[in-house]
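Visitor: Build me a model from this:
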Amino acid sequence: MAIPNPSLVSLPRSHSLPTPNPNSITLNNDRYFANHPTLSLIDQCSETKQLKQIHAQMLRTGLFFDPFSASRLITAAALSPFPSLDYAQQVFDQIPHPNLYTWNTLIRAYASSSNPHQSLLIFIRMLHQSPDFPDKFTFPFLIKAASELEELFTGKAFHGMVIKVLLGSDVFILNSLIHFYAKCGELGLGYRVFVNMPRRDVVSWNSMITAFVQGGCPEEALELFREMETQNVKPNAITMVGVLSACAKKSDFEFGRWVHSYIERNRIGESLTLSNAMLDMYTKCGSVEDAKRLFDKMPEKDIVSWTTMLVGYAKIGEYDAAQGIFDTMPNQDIAAWNALISAYEQCGKPKEALKLFHELQLSKTAKPDEVTLVSTLSACAQLGAMDLGGWIHVYIKKQGMKLNCHLTTSLIDMYCKCGDLQKALVVFHSVERKDVFVWSAMIAGLAMHGHGKDAIDLFSKMQEAKVKPNAVTFTNILCACSHAGLVEEGRTFFNQMELVYGVLPGIKHYACMVDILGRAGLLEEAVELIEKMPMAPAASVWGALLGACTIHENVELAEQACSQLLELEPGNHGAYVLLSNIYAKAGKWDRVSGLRKLMRDVGLKKEPGCSSIEVDGIVHEFLVGDNSHPSSKKIYAKLDEIAARLETIGYVPNKSHLLQLVEEDDVKEQALFLHSEKLAIAFGLISTGQSQPIRIVKNLRVCGDCHLVAKLVSKLYDREILLRDRYRFHHFREGHCSCMDYW
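Guide: Next up, the predicted model:
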């Protein structure tokens, strides 16, 4: 439904606003029938059917045509614990001359409903049909409706009307305006209303403090609280909820503890909402111990209390404690399930997230919602679990859930990371509304699959659609240029970021640019770019340079990059591994031994390579030399067969790649053939049909020997192999890879 034009709202019958009638009935004060026995029955009703019976009796006796009596019926229909706005509207339409109280009641009910547009339409009818002009009780409800709709222009029109009819000093209306402007993202206008108020009550201060907190200005909220103290305005529980939220957003633990003691000293009425706000503050400030002490003392707990504790434990990595809270909860609503699933997914435990999702499906205690599905799709993306991801896509359709931007982005990301770029494109093109994150996700998908030119074309279409790119978009488009070797295009995008699009290049963009130049062998230009950076280079920048040195075997520059990287991240085992590989390729075996010894001395171990493959909805994981799988005998038999067939076409293992396993000094030569991705390929060959692609996810960069073997296997066995490593996708088909050996 279209929002009413504010110009219609402000001009009821003439070109100027009528002066309010001081004798108009603004309250229900015409109470001739107030004690009528029929009206007393209205308060005893517990369902709409009973109201309708009284309505019929009022029509028979003529009582309905008394404005006060009719307003009692309207109020019960619209604002009771069992409201029926459709019925209230029908009753209202039967009243010959509704009084102002009745108009206000209906406006108020719609303003708080799921259809606040109707509140504005009722107001327009009132301007044209009622002899009474809106009063100080009308405007707060209208402003609330504009706030729910986030209609800035309409709300401003109401603000103007308020001033014209001399209600500009009414504290209730001004408090509504503060909330309205904040909801519309106009904190400055809301603060101007607050500052210019002739009189402020505690609600005024609370409204402004809450507005600052929700608007991402916690420091201003705390400053306002301090000013409130100097003005001798006594804060209440709502004030303290806002102040605690500000502390949580700032992670200001010390001030948060002071606020807790302030609440106790001033005996500010404790409530469940206030206790939950304190719990939230402690968990977000990282002090689960304080939160647990408070939690144990709370006389009353609700689902929010339990969920807050669950999230607190999950946030600091204490998953057993989080699971314990979850198992102990008296009621596990979907918010609790979501909190734990999201915690596992965000902390790199996708298997646990999917296990919990399966438990949710079996539990029957709650139903997955949008938040559940977004987290679960992300876990599927991490593991390459496309069967489950595809099932969720079907579930969304069957449940009639609207594909909003969050779900769309998650589906695109899942399909891309599971290796099905075409399905990701189908999802992308199927939705009408695409925000910047949907476009960016699709560009990222094309980038990781090596479709650099297509990613650039999509970026151009994004401009045509008038969607402004953000920092994430540029990270993705620069990655596309890097994976496809599009150096000139990368330079152009990087140089246009601030000048053309107003996006300031950040660390990630510089790291991408160093990667683009480094991969192309332009190491001097990459170093020059690092030296000119307006901020200190982060570990990702030095890591990109070190990776490029590995490709082009530049020992001297690699040593410099590694030194800088380890200074920032002393525990970065990947830096040692890369430098060790460079030394090995250069034949500097003494330095290889020195690095291995240094890693042992500082207690560092190389991250073990792990490859996963989904078969019939089950994700199977393999480590190097893994023999724990139930099908190990068949897998190793297949590996022997592969080795024999490879030997017949002249394949010779590249032994230099053994050096990546720097912590395992006793590795035998044949261990090269036991890399995790080779085990996963063998398992894929024995457990999937000839027409099915073998989809593998590797947690590290695929080594050169495994890359060569995958190409050869794809030709020998006529199988398509899709291998996702830490950086990109490799599509192996008929002896070739989509990366063209540029990775």
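Visitor: C-alpha only now, for contacts and for neighbours.
Guide: Fine.
Visitor: Now do the contacts for the nearest residue to Leu529 once chain neighbours are set aside.
Guide: Spatial nearest neighbour of Leu529, excluding adjacent residues (CA to CA, 6 or more residues apart in numbering): Val514 at 7.3 Å. Neighbouring residues of Val514 by CA atoms under 8 Å, 6 or more residues apart in numbering: Ala526, Val527, Leu529, Ile530, Val541, Ala544, Leu545.
Visitor: Need those residues in TSV (columns: secondary structure).
Guide: Shown next, in TSV, are the contacts of Val514 (DSSP: H, G, I helix; E, B strand; the rest coil):
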residue	secondary structure
Ala526	helix
Val527	helix
Leu529	helix
Ile530	helix
Val541	helix
Ala544	helix
Leu545	helix
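Visitor: At the geometric centre of this structure, which residue sits there?
Guide: The chain has His406 as the residue nearest its centroid, 7.4 Å off, counting by CA atoms, centre = their mean.
Visitor: Could you count how many residues lie near the residue lying closest to that one once chain neighbours are set aside?
Guide: In this structure, His406 finds its nearest non-sequential neighbour in Val374, 7.1 Å apart by CA to CA, 6+ apart. Residues within reach of Val374, counting by other CA atoms under 10 Å, total 21.
Visitor: Then Lys633?
Guide: Neighbour tally, Lys633, other CA under 10 Å: 11.
Visitor: So what touches stretch 330-349?
Guide: Contact partners of stretch 330-349, identified using CA under 8 Å, 6+ apart, comprise 303, 306-307, 310-311, 314-315, 317, 322-323, 326, 350, 352-354, 356-357, 360, 365-369, 371-372, 375-376, 378-379.
Visitor: Strands - which of those land there?
Guide: Using DSSP state E, no member of the contacts of stretch 330-349 falls in strands.
Visitor: where do the helices sit along the stretch 551-700 of the chain?
Guide: For the stretch 551-700 of the chain, applying DSSP state H, counting those that start in this stretch gives helices covering 555-568, 573-585, 589-601, 632-648, 676-687.
Visitor: Ok, which of those helices comes nearest Val619?
Guide: For Val619, the closest of those is helix 676-687, at 10.9 Å, according to CA to CA.
Visitor: and the closest one, what does it pack onto?
Guide: Helices and strands touching helix 676-687, by 3 or more CA pairs under 8 Å, 6 or more residues apart in numbering; DSSP states H and E, are strand 610-615, strand 618-623, helix 632-648, strand 694-698, helix 704-716.
Visitor: Sequence B follows; please return its structure for comparison with A:
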Amino acid sequence: MLSSSSSKVQKLMLLLHQCSDTAALRCAHALVIVNGLAQSFTLVAKLLGLCSSLSESVAYASSIFSEVHRPNVFLWNSLLKAYSKSDNPLQAIFSYRRFCCLGFRPDCYSFPPLFDVCRELSAMIEGLQVHVHVLKTGFGSNLCVQTQLLRFYAQCGGVVSARLVFDEMYQWGRDAVAWTAMIDAYASESGDVTEAFRLFKAMPFERDAVCWNAMIVGFIRWGEIAAARELFVEFSGKNVACWTSMISGYAHIGEYREALNVFSQMRLSDSKPNCITLVSALSSCAHLGAIRIGMSIHEYIEKNGIYLDVYIGTTLIDMYSKCGNIESSMKVFDLMPQKDIYCWNTMIEGLAVHGLGCHALEMFSDMQDEGFEPNEITFVGILMACSHMGLVKEGQFYFDSMINQYGIAPRIEHYGCMVDLLGRAGLIERAEELVNTMPIEPNAVIWGALVSACRVAGNVELGERAAKHLLDLEPQNSSNYILLSNIYAAENRWDDAEKVRKMLRCSGVKKIHGFSSIEVGGVVCEFVQGDRLLSKDIYQLLDDIAMKLKDMGHIPGIKEVFHDIEKEEREYALSGNSEKSAIVFQEVHSQL
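Guide: Down below sits the predicted model:
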């Protein structure tokens, strides 16, 4: 047993400070009870704080508090704070109501935990009720309460209310937290990024990384990536949040090269990437096909012992799949300690895209055996697998079971897969019937799939009808004109093909050239369709490949290529497509 009461409290407080897990917390709590100190406000407040920081259950925190016979406001505030940081933060609101019903009067420390809860849950109504109580109890001008109130309105989209609170605060009392919260509010989607930047420049304090990051994220959110980059370059104290914001911002707008460039710069800095940074970088690798960079990131994850959670694991699976290495996708999938439905979906879709439909269907069966219920995204992958394998009956079965067995209403993506499945199988009339009976208005993807199917099947009449819908929906997409022109060209209707191409020229629509990208020596290189700026070695290798394919009996599909040039020239035009150029460039480079 411990000696005097004050000495006991001091020693137990020292012991509580050393608690690093819930087992140690419970042992320390037992010692508090054994030594007859369950009524010590100081020790109980510390125990309640540890319950939230160590993710102990709300019920356990409640049991500790209930042992106190006459809790005071200080202890109630400790309970509210513990609840606000728990996995059930609404308990803080309920406890505050009980606190008031028991006749206690709050102080300025009672409200910040409540505003934290309302901010975290975006609970605007409850936050307004707490604000009213702040005014009724006379704490409306308290700087601590005002700052939390400002942060609540700022994060919940109440920009006007946040500004009113900001203006009511004494100018000398507005600290850096208040200024940053106001800047963040204006930088949100419902704010005004120009006003945010004005406040940012007018801020009377030294701006910390949180403030700089709020402004950088604001510019990114408002689509002003150049302004965000300018601030990012200017700020010398970049932390992991700043780096991650810039990388994620570039990835979000499709500037994947820039995202990886910033990531490379980050690797040379003192900041270490976190989970969000790695996911954004891996996603950029997936879109660019930059498998070597992706593999180096994977290696970094393994060397640094970063836990392969569902977010990083799923992104790795997607990256390897999109970069053409489905075997590595499977390895990552098998190594993941925990999987969620998104992980399964990504793996199923990857197998389907790689033409491994049987494996995708087996994976679907394994997923159900593991107790996961398929969702709408799962069935997109399953229908893709059936489409790539030509399994019409199976595809129809899964489409029907999605509706009847799982109660999932088909979305436009599912109808697109079914149209593609029927079209690939040559069942053009059934595909058209499905499009005409869809309960959803067909979009350009649906009509495009039907037009492509008509081109393969040589069904000009239906192709014309589908292409008309396609052009009505996307008159500015040059690919739609090319599709229709190719249908005519494939049937030697050169006059009609020329009319469509003339329509494209007269419309002023800019033709989008196809391109392919490939990673060579850690650098992502792009090749444009019809590029004539490559080296002689590459042209020579392209010619050699074309000759070897011809000797093996391959007949190039030249019917759709420029009817007004000679046959040999058409074959040459096809031999120089962007995918072949990319592959040949990699082959030439590997021999250097």
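Visitor: what's the TM-score here?
Guide: Here the superposed chains carry a TM-score of 0.83, computed using TM-score structural alignment, normalised by the length of structure 2; 571 aligned residues with a CA RMSD of 4.1 Å.
Visitor: rewinding a little: mind putting the helices of the stretch 551-700 of structure 1 into TSV with distance to Glu488 of structure 1?
Guide: Shown next, in TSV, are those (distance: least, CA to CA, whole Å):
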stretch	distance to Glu488 of structure 1
helix 555-568	24
helix 573-585	27
helix 589-601	36
helix 632-648	39
helix 676-687	34
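Visitor: Next, the contact list for Trp447 of structure 2, please.
Guide: Counting by CA under 8 Å, 6+ apart, Trp447 of structure 2 touches Ala466, Ala467, His469, Leu470.
Visitor: 7 Å - rerun?
Guide: Each residue near Trp447 of structure 2 by CA atoms under 7 Å, 6 or more residues apart in numbering is listed here: Ala466, His469, Leu470.
Visitor: Ala526 of structure 1 and Ala520 touch, don't they?
Guide: No: contact between Ala526 of structure 1 and Ala520 fails when scored by CA atoms under 7 Å: they sit 10.0 Å apart.
Visitor: Over in structure 2, find the residue span stretch 587-596 of structure 1 aligns onto.
Guide: The aligned range for stretch 587-596 of structure 1 in structure 2 is 492-501, by TM-score structural alignment.
Visitor: any idea which of the contacts of Val514 of structure 1 is closest to Ser147 of structure 1?
Guide: Proximity of those to Ser147 of structure 1 (CA to CA) peaks at Val541, which lies at 45.0 Å.
Visitor: about what we covered before: buried among the contacts of stretch 330-349 of structure 1? Make that a ChimeraX selection.
Guide: To isolate the buried subset of the contacts of stretch 330-349 of structure 1 in ChimeraX, counting by 16 or more other CA atoms under 10 Å, use the following:
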select :306,307,310,311,314,315,322,326,350,352,353,354,356,357,360,366,368,371,372,375,376,378,379
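Visitor: Now check structure 1 for the residue matching Phe219 of structure 2.
Guide: Match for Phe219 of structure 2 (TM-score structural alignment): Tyr313.
Visitor: Roughly how far does its match sit from Leu274 of structure 1?
Guide: 20 Å (CA to CA, to the nearest Å).
Visitor: Over to Gly490 of structure 1?
Guide: Gly490 of structure 1 sits 52 Å away from Leu274 of structure 1, taking CA to CA as the criterion.
Visitor: Looking at Tyr313 and Leu274 of structure 1 now, which is surrounded by more residues?
Guide: A count of neighbours by other CA under 10 Å puts Tyr313 above the other of Tyr313 of structure 1 and Leu274, at 25 against 21.
Visitor: quick one: contacts for the more buried one?
Guide: Val288, Tyr319, Ala321, Ala322.
Visitor: of those residues, closest to Met58 of structure 1?
Guide: Ala322 (58.2 Å).
Visitor: can I assume Leu446 of structure 1 is in contact with Ala455?
Guide: Yes: the pair Leu446 of structure 1 / Ala455 is scored as a contact, 5.5 Å apart, by CA under 7 Å.
Visitor: quick one on the thing from earlier: same list, the helices and strands packed on helix 676-687 of structure 1, but as TSV with distance to Gly389 of structure 1 please.
Guide: Below are these laid out as TSV (distance: least, CA to CA, whole Å):
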stretch	distance to Gly389 of structure 1
strand 610-615	11
strand 618-623	12
helix 632-648	27
strand 694-698	14
helix 704-716	26
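Visitor: any idea which of the ones you listed is most buried?
Guide: Ranked by mean neighbour count under mean count of other CA atoms under 10 Å, those are led by strand 694-698, which reaches a mean of 26.
Visitor: Would you mind giving the residues in structure 2 matched to that strand?
Guide: So strand 694-698 of structure 1 sits over no part of structure 2, by TM-score structural alignment.
Visitor: Can you tell me how far the closest residue to Leu541 of structure 2 other than its chain neighbours is from Glu526 of structure 2?
Guide: Nearest residue to Leu541 of structure 2, sequence neighbours excluded (CA to CA, 6+ apart): Val584, at 6.9 Å. From Val584 of structure 2 over to Glu526 of structure 2 the distance is 13 Å, taken as CA to CA.
Visitor: now Asn443 of structure 2
Guide: According to CA to CA, Asn443 of structure 2 and Glu526 of structure 2 sit 30 Å apart.
Visitor: ok, now Thr437 of structure 2?
Guide: Taken as CA to CA, the span from Thr437 of structure 2 to Glu526 of structure 2 is 41 Å.
Visitor: what's the answer for Ala28 of structure 2, then?
Guide: Going from Ala28 of structure 2 to Glu526 of structure 2 by CA to CA gives 63 Å.
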